[in-house]
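1. A structural model of the following input is requested.
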Amino acid sequence: MKTRYRYKADVPYSLHDMRIEKMKVMDHSLKLFFEHGFIQSKKPYKQVDGTILLEKINLDFCFVYLLNNNGKLGEFYGQKMTLTEFLKRYEDFSFEVIGESYGYNFAVYNGYLMLPKQNDFNELSIMICYEGDMIYETDE
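-> A predicted model of the protein is given here:
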């Protein structure tokens, strides 16, 4: 017997090539602030300003993986830290989202971390564990 399955995310907005400029933990939720919002996933694919709120985050299972400069291939050096530690260490940053994936109670964002006064960027993955809703707050 063959069982075929293809996951199709039905998210209303895409974060690809969008920049997160701030993350704030508040009342067991995580709010993501964007430099220029995000893109609608359906025609006319309009860019809208807004934020995302992930409700009921579980900080015990939210991690950040910081990897090599410039996303180089081959051997790499990396660091795993809690999201709380990352937010304390990097108060001023921008994170360009290249890939996003969603699964059972997790949102995973991959991309590049940019820091002030630093020309290079680092590859970064953020895993957010949440049990509530993902709320897109837009200026539409």
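2. all contacts plus neighbour counts: C-alpha atoms, from now on.
-> OK.
3. where do the helices sit along the chain?
-> 83-89 (DSSP state H).
4. center of the protein, which residue is that?
-> For the chain, Tyr109 is the residue whose C-alpha lies nearest the centre (CA atoms, centre = their mean; 3.6 Å).
5. Alongside the first, I'd like the structure of this one:
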Amino acid sequence: MKKTIRESIHAPYSLHDMNVTAFEVIGNTLRMRTHSGMVATMPPYGQPDGYVEFHEVQWDFSYVYLLSHTGNVGTFTGKKMFLIDFIAEHPAPNFCVMDETYGYHATKYSGYITIAGEFHEGFIEIYHEGDMVFITEE
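-> Okay, here's the model as predicted:
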């Protein structure tokens, strides 16, 4: 029997508990800025200012999901929209990242989004065929 291991992804920085304050679209590149940078995942665990870029974003496969209630189990309603449309409507969101998931050409963030004074549980799904680049201003 042959075993093949998919190693865990160890990103150099985390956006956990970071507040996304701006999305910038430059062609097929998405730049995502936070209020207080990123947290290094290796010692000494600093928190440098910086942002994340996603290259070769496939906008037709990138989405935002907004749920009607936060933190509850059970039935809910919600809205699914293209990420590019969400950015056009909300270029400066208030999105607090709780979790990050990395997959094949995909990065997903879950957390809480405040829109027009309403609190939503939400997910941002970015399908990118290019690199995810952490840019620090150190």
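6. now what about the TM-score between them?
-> Scored against TM-score structural alignment, normalised by the length of structure 2, the superposed chains reach a TM-score of 0.91; 138 aligned residues with a CA RMSD of 1.7 Å.
7. what about the residue nearest to the centre of structure 1, distance to Tyr5 of structure 1?
-> 23 Å (CA to CA, to the nearest Å).
8. same check, this time on Asn70 of structure 1
-> Taking CA to CA, one finds Asn70 of structure 1 at 34 Å from Tyr5 of structure 1.
9. got it, and Gly74 of structure 1?
-> On the measure of CA to CA, Gly74 of structure 1 and Tyr5 of structure 1 end up 32 Å apart.
10. Met23 of structure 1 now?
-> Distance, Met23 of structure 1 to Tyr5 of structure 1, using CA to CA: 34 Å.
11. which residue sits farthest out from the middle of structure 1?
-> Residue farthest from the centre of structure 1, counting by CA atoms, centre = their mean, is Met1 at 37.6 Å.
12. residues touching that one, list them.
-> Shown in contact with Met1 of structure 1 (CA atoms under 8 Å, 6 or more residues apart in numbering): no residues.
13. Quick check: it vs Tyr7 of structure 1, distance?
-> 20 Å.
14. ok so, going back, out of Met23 and Tyr5 of structure 1, which sits in the busier spot?
-> Met23 (19 against 6; other CA atoms under 10 Å).
15. The more buried one contacts Lys31, doesn't it?
-> Yes - counting by CA atoms under 8 Å, Lys31 is a contact partner of Met23 of structure 1 at 5.6 Å.
16. residues in contact with the residue nearest to the centre of structure 1?
-> 97-101, 125-127.
17. what about 10 Å?
-> 15-16, 64, 95-102, 124-128 (CA atoms under 10 Å, 6 or more residues apart in numbering).
18. What of Tyr112 of structure 2?
-> 19, 66-67, 70-71, 94-98, 119-123.
19. out of these, which one sits closest to Lys79 of structure 2?
-> Nearest to Lys79 of structure 2, judged by CA to CA, of the contacts of Tyr112 of structure 2 is Leu66 at 5.1 Å.
20. Now which residue in structure 1 aligns to the closest one?
-> Alignment note (TM-score structural alignment): Leu66 of structure 2 maps to Leu66 of structure 1.
21. I'd like to know how far its match sits from Leu113 of structure 1.
-> From Leu66 of structure 1 to Leu113 of structure 1 the distance is 8 Å (CA to CA).
22. Now the common contact residues for the two.
-> In contact with both Leu66 of structure 1 and Leu113: 122-125, using CA under 10 Å, 6+ apart.
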